[in-house]
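Peer 1: Pasting a predicted model and its sequence here:
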Amino acid sequence: RPAAPFTTSTLQQEASRKLRLSAKQTMDVAQSLYQEGYITYMRTDSPTLSTQAITAARSQAKEMFGEEYVASAPRVYQGKNKNAQEAHEAIRPAGEIFRKPSEVASELHGRAFELYDLIWKRTIASQMQDAKVSTTTAKIAVFPLPNGDRAEFTASGTVVTFRGFMAAYEESQDEPRNEDEQEKESKLPNLEISQKLDALDVTAKNHQTSPPPRYTEASLVKALEEDGIGRPSTYAAIISNIQNKGYVIKRGQALVPEWIAFTVIRFLEENVSRLVDYAFTARMEEDLDEIANGNLDRSSWLKQFYFGAGDNPGLHSIVENIGDIDPKALNSMDMGDGITLRTGKFGPYLEIYTNPGDEGADENGRRIINIPEGLAPDELTLAKAHELIEAPVLVDRVLGVDPESGFNILFKDGRYGPYVLIDDPDAKKQKTASLFKTMSAETIDLET
């Protein structure tokens, strides 16, 4: 079946998958298209089309692909989200007659054209026929085996016999997050019943369950919507905030948590767990909807939220009873073998205690090993920690003479990573500079 017309969340998801746009970029472009009259309002949780829009979509589908590609009856879509407000219809091309992408190509360029094209195709496809497929399962028997038994293998293949809506648009998919979603369609070669096959190779595979893939902006927006967290107007802001605050970074399309995120989550879960509970947040979103609709009094709700009522202790009481916080304990994790991971102001590091005077250790035997930038938390195993500890200690050295001041330029490996400085003994504060990401601490020289 074709996918429903776009809501805010599905537009952000699909624009991320197909156009590689962030949630914020998608909303910025959509805002521009809306203001210029190309699409309807872009903040909506309703997949419903107006009667005029359905007529326009069906008419263009018939014109572009033929009557046999148009659904026999108008398709009416309903939102699956129980918290949906549905104050606006789905995101679609504006007007009673949709302008084809070819008709706006001279007016829209780059991302604006790509997003309009995506919205137009999705809207047209939503009123088209289902695609038809044919699935064949072949059973392949192997006998006799050395022990006299019989083994049977199966293989399935699927082919599209009628493209239907797929002639206009195919929805992209996120990387599957569990084993049940990982089956992929494939085609079988031409086979006949009782046909004898030669085994070219037989391989025994040890199947292990893989962890779910990292979230992308698309899959995170989808998860937020499923959990009832956020609304069409806030999805992009949520995604932007966790990146701007340094809680996650992007590797390609993947969102990778930073070390500071684990410290923040640990603090919240240990001290204000109720406020970071998914169900609590979803209920709060529902209450805010009720306030917006005039069904709840804002002042009364805020008073109850802050001072509490019944089983709810209130934010004021929770914060007042947090007690003393030990930042060092909060930022520390025992990795085993006497290795402690700590997250400091300038990044994560490993801490071990050896003999005073050992290479890299201070007078108390404490040694600090910086975590290389770019090493994700899930990549720091105990084995990796030992590898970092056993790596050669970077030695302070003279790189050369600064031509302007005449003082030596020194390389040092400090608490916050490797850096260079001008060794001016009379300076109140020596000039320093951190190494660029492209520089190697082992090979840096004066020219570099």
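Peer 2: Right, received. Where do you want to start?
Peer 1: C-alpha from now on. contacts and neighbour counts both.
Peer 2: Will do.
Peer 1: Run through the residues that contact residue 23.
Peer 2: Residue 23 makes contact with 12-13, 16, 217-218, 235-236, 239-240, according to CA atoms under 8 Å, 6 or more residues apart in numbering.
Peer 1: which non-adjacent residue is nearest residue 118?
Peer 2: In space, and not counting its chain neighbours, residue 118 is closest to residue 15: 8.0 Å by CA to CA, 6 or more residues apart in numbering.
Peer 1: thought the one you found was touching residue 25?
Peer 2: No: the criterion here is CA atoms under 8 Å, and residue 15 misses it with residue 25 at 9.3 Å.
Peer 1: A further structure is provided below for comparison with the first:
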Amino acid sequence: MGRGHGRGATPSPRPRLFRQPRQRPHLPPARRDDFRDRQLTAYHSPEGTVVLAWRTLPENRWQVHDTGWKGNVRDAHNGISLGVSPDGILHISYDHHSHPLRYRRSARPLDPTSFGGMIPMTGRRERRVTYPEFVNLPDGTLLFFYRDGASGNGDLCLNRYDVPSATWQVVAHPVISGEGEYNPYWMRPAVASDGVLHLGWVWRRTGDASTNSRVSYARSRDRGRTWENSRGEPYRLPITPKTAEVIDPVPEGSNLSNQDTSDADSRGRFHAVYRKNDANGVSQYHHAWHDGEGWRISAVSDFGEAFVMKGGGSLRNPLSRGCIFLDRADNVYVMYRDNRAGSRPAVIRLLAPDYTRREKFVLSDENLLQWEPAIDLLRWKRDGILSVFVQATDQGDHETVVQQPPTMVQILDWRPPR
């Protein structure tokens, strides 16, 4: 595809960089056919500009467009998020760490070369934005999640794109509030086939990662307007540390990760993966899911070497965040990177229905340094092929810069063995 920025503090891409809607948007037939086989991604060039790349599946011939837009590649928070609305308009938001909103949209449907200048969305709570994320519902509805505020003191806000007026509307400002004492670090939202939107998150009390605690949960049946817990009891918005349902009461100082991922199975049940210490103080990936009666949590890795996640800024952890996705048989997959095993992209498969049997796959022998998993979930759900954004990128602790030359940006297509 091309060479991308590989040095500095940013392990670009962040987990939310490689973004494709989970379902097909409702477009006129010609546009729908065009979109069905279009795959779009973004990355930073060696010069730090935003590059858009796309292909028509199943071909491997990529078209590349350097936008010339500069981003702060020295800060690992400053990722890129892409979205597409039901009218075929492309949306992009990038380069934030408590900065004013940076948002653009295409002038023409499905045309990555037609993005215009930066514009506001709603004009409300757009001065301290971090972690922009576009999410599609099964009917094509495009949502936009972002944090307003800072680590240890921030809120999760939610907007919705209205196609008839071609404008963004406030859904909830905020959905979740730390009330000035915490901020919610949410997981990649899980969208069930029935349209229910599931949201998991952890709370952080300060800018120090060691103050992460309490894995929490909410779901919405009406595009994010109202929310309830797993028992169907409604929340009064915003959801706060005092009112949130706790899946796993992980205390501070437990190496609990943040900004992890979630997915939904064929019965609409929520599944999540995150890291926390086991009884021996060793950080393991844990799988949490709702079995229809209550929450079940189990470790899915058996690493033997401990490490401590502590301090502010992005950290050079030996383990990546886990990336969870489920297949049509409800088997669970957890993708990760382990520096102690060559920093290769690997997957743990947990076999349904009880998820006690495990299999492991290594997708590539390439050392990816501080790479974080990023996938095309739509193609996986539709075709059973996982497209993985792969780039060897490095970073130091606490946003420190390391010397790393530009590296190749690739999409690895993987079909798991039966």
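Peer 2: Okay, I see it. None of the values given here were measured: they were computed from a predicted structure.
Peer 1: Please state their TM-score.
Peer 2: Once superposed, the chains reach a TM-score of 0.21 (TM-score structural alignment, normalised by the length of the second structure), with 157 aligned residues with a CA RMSD of 7.4 Å.
Peer 1: still on that earlier bit, for the contacts of residue 23 of the first structure, which one is nearest residue 382 of the first structure?
Peer 2: residue 217 (30.0 Å; CA to CA).
Peer 1: ok, the closest one - how many residues close by?
Peer 2: 25 (other CA atoms under 10 Å).
Peer 1: the more surrounded of residue 15 and residue 25 of the first structure?
Peer 2: Neighbours were counted for residue 15 of the first structure and for residue 25 using other CA under 10 Å; residue 15 has more, 24 against 16.
Peer 1: Are we agreed that the more buried one is in a helix?
Peer 2: Yes: under DSSP: H, G, I helix; E, B strand; the rest coil, residue 15 of the first structure falls within a helix.
Peer 1: ok, it to residue 62 of the first structure distance?
Peer 2: 26 Å (CA to CA, to the nearest Å).
Peer 1: again, but for residue 400 of the first structure
Peer 2: Relative to residue 62 of the first structure, and taking CA to CA, residue 400 of the first structure is found at 75 Å.
Peer 1: same thing with residue 270 of the first structure?
Peer 2: 59 Å.
Peer 1: ditto for residue 56 of the first structure
Peer 2: 10 Å.
Peer 1: And for residue 317 of the first structure?
Peer 2: Counting by CA to CA - residue 317 of the first structure and residue 62 of the first structure are separated by 63 Å.
Peer 1: more crowded one of residue 270 and residue 62 of the first structure?
Peer 2: The neighbour comparison of residue 270 of the first structure against residue 62 (other CA under 10 Å) goes to residue 62, with 17 against 11.
Peer 1: In which helix or strand does that one reside?
Peer 2: helix 51-65 (DSSP states H and E).
Peer 1: Report the buried residues of that helix.
Peer 2: By 16 or more other CA atoms under 10 Å, the buried positions in helix 51-65 of the first structure come out as 53-62.
Peer 1: So which of these is the closest to residue 124 of the first structure?
Peer 2: Of the buried residues of helix 51-65 of the first structure, the one sitting nearest to residue 124 of the first structure (CA to CA) turns out to be residue 57, at 4.8 Å.
Peer 1: Just give the nearest non-adjacent residue to the closest one, would you?
Peer 2: Once flanking residues are discounted, residue 57 of the first structure sits nearest to residue 124: 4.8 Å by CA to CA, 6+ apart.
Peer 1: Which helix or which strand is home to that neighbour?
Peer 2: helix 110-125.
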